[in-house]
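Engineer: Here is a sequence with its predicted model. Questions after.
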Amino acid sequence: MSNPRPLLLALPLALLALPLAAQQMQMPKQVPGKLDKTRVAAGIYKLDSNHTLIGWRVDHLGFSDYFGVFGDSTGSLTLDPKNPATAKVEVTIPVAKVLTASPGLNAHLLRPGKDGGKPDFFGPSPADARFVSIKVTPGKDLISASILGNLTLNGQTHPVTIAARFKGAGTAPFGGKATVGFQGKANILRSQWGIAAGIPLVSDKVELDISAPFEKQ
């Protein structure tokens, strides 16, 4: 009698592969998002937290850059493509989930201050950061926009301007929601928010790179 063990081992693997195969069969043949303003519908949108990243970059000693990301952000966007200047955006960023490729740097960013002193950067239990738009100025190309808003970080609030650009709109293939995506860039001086450790060896200027899709509610 043949040994049934190989068959018993192969069966669960085959069952696990079925959902993946079905998913692959349903994958769209074209990218669903297009740089087409006519696809944008007016309404209230929710930030797609799973696909939003806020990157940051600082100069280190003039030799290289430190960079990392914030993830799991939440927020909303109110948008009317016929009147883009009325757009409003609010985003909450969980600073405690900051991530770099260096475990040592991650620990440094979130460690408490020495001997009960002030932390070098965020500290072990930092409050969420929050950006709330004040004014949106559309570009002449109607694809770009300047977004002025207040950024609350480390217990302080100061204005920040984001250079935003429409990336694409369409229907998300999984979930079927109307989705719009934007990219944004901004520069801030971290010392304005009371985060001044290491300046000038670690630059005061922080470059922010934002990638954010929103799903219509």
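Structural biologist: Arrived safely.
Engineer: hey, let's count contacts and neighbours off CA atoms from now on
Structural biologist: Noted.
Engineer: I'd say residue 190 and residue 205 touch.
Structural biologist: Yes: contact criterion CA atoms under 8 Å: residue 190 and residue 205 qualify, at 6.4 Å.
Engineer: Can you classify residue 133 by secondary structure?
Structural biologist: What DSSP: H, G, I helix; E, B strand; the rest coil gives for residue 133 is strand.
Engineer: OK, contacts around it?
Structural biologist: Contacts for residue 133 were tallied using CA atoms under 8 Å, 6 or more residues apart in numbering; they are 88-90, 147-150.
Engineer: got those as a markdown table, with secondary structure columns?
Structural biologist: Listed next are those as a markdown table, based on three-state DSSP:
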| residue | secondary structure |
| --- | --- |
| 88 | strand |
| 89 | strand |
| 90 | strand |
| 147 | strand |
| 148 | strand |
| 149 | strand |
| 150 | strand |
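Engineer: alright, now check it against this:
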Amino acid sequence: MRIRSAVLALAVALAAAPAFAEPVTYQLDPTHTNVLAQWSHFGFSNPFANFGDVQGTLVYDPDDVAASRVEVVLPMSGLTGFSPKFDEHLRSADFFDAARYPNATFRSTKVEAAGEGRLKVTGELTIKDITRPVVLDVTLNKVGQHPMLKVPAIGFDATATIRRSDFGVGAYAPHVGDEVTLRITTEGSAPKAE
């Protein structure tokens, strides 16, 4: 009788234990993603450039944040400084040399919890075939069912500060600021089940 009671108690405990969520792989949505870079222009203004048409995947594991990861491709064809003349200048050999280096990439190497709804994502940013470590301070905006797509979705914002000269994009420094603030907002969704 004691053995049966112990087995029953164990079965009830296992049934009551919280279910662990499976990690979800999300495809980033380029129409709802902005990767903005901002710097000082001779101290007079602080212009932005946007790396558009971002492609990437994000694996998020809420039960084991360290198992999460992200990989992103930033096509230089989507780079805009919000003016055709400036777009050409940014894509020229003075800066990103887009004809020779058509993509920048980011690949995470470590994801850590950093408080409620916050993560620290360390990774490798590659621009012009130069790779440097970058740390993103991430705010997890929402994880849940997308109301229109009816699939799991995720959204987050992130910031980081880099030195453009570290990536061979240091023309006109220090008059044009070497320090660049990155501001990222993105959302992604899981593919629909077949």
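Structural biologist: Arrived safely. Every value quoted in this text rests on a predicted model; they were computed, and no experiment measured them.
Engineer: Kindly provide the TM-score of these chains.
Structural biologist: Overlay of the two chains. TM-score (TM-score structural alignment, normalised by the length of the second structure): 0.83; 170 aligned residues with a CA RMSD of 1.5 Å.
Engineer: what does residue 73 of the second structure align to in the first structure?
Structural biologist: The alignment partner of residue 73 of the second structure in the first structure, by TM-score structural alignment, is residue 92.
Engineer: Next up, identify which helix or strand that match is on.
Structural biologist: strand 88-93 (DSSP states H and E).
Engineer: Work out the gap between that strand and the centre of the chain.
Structural biologist: Distance of strand 88-93 of the first structure from the chain centroid (CA atoms, centre = their mean, to the nearest Å) equals 11 Å.
Engineer: Skip ahead from it and say which helix or strand is next.
Structural biologist: Downstream of strand 88-93 of the first structure, the first helix or strand assigned by DSSP H and E is helix 103-110.
Engineer: Contacts for that following helix, please.
Structural biologist: With CA under 8 Å, 6+ apart, helix 103-110 of the first structure has contacts from 96, 98-100, 119-126.
Engineer: residue range for it in the second structure?
Structural biologist: Aligning helix 103-110 of the first structure against the second structure (TM-score structural alignment) gives residues 84-91.
Engineer: Name the residues of that stretch that are buried.
Structural biologist: 87-91 (16 or more other CA atoms under 10 Å).
Engineer: One more: stretch 29-38 of the second structure?
Structural biologist: By neighbour count with 16+ other CA under 10 Å, stretch 29-38 of the second structure contains the buried residues 29, 33-38.
Engineer: got it, and stretch 12-31 of the second structure?
Structural biologist: Of all the residues in stretch 12-31 of the second structure, those buried under the rule 16+ other CA under 10 Å are 24-29.
Engineer: after the lengthiest helix in the second structure, next one along is what?
Structural biologist: Longest helix in the second structure by number of residues (criterion: DSSP state H): helix 2-16. Downstream of helix 2-16 of the second structure, the next assigned helix or strand under DSSP H and E is strand 24-28.
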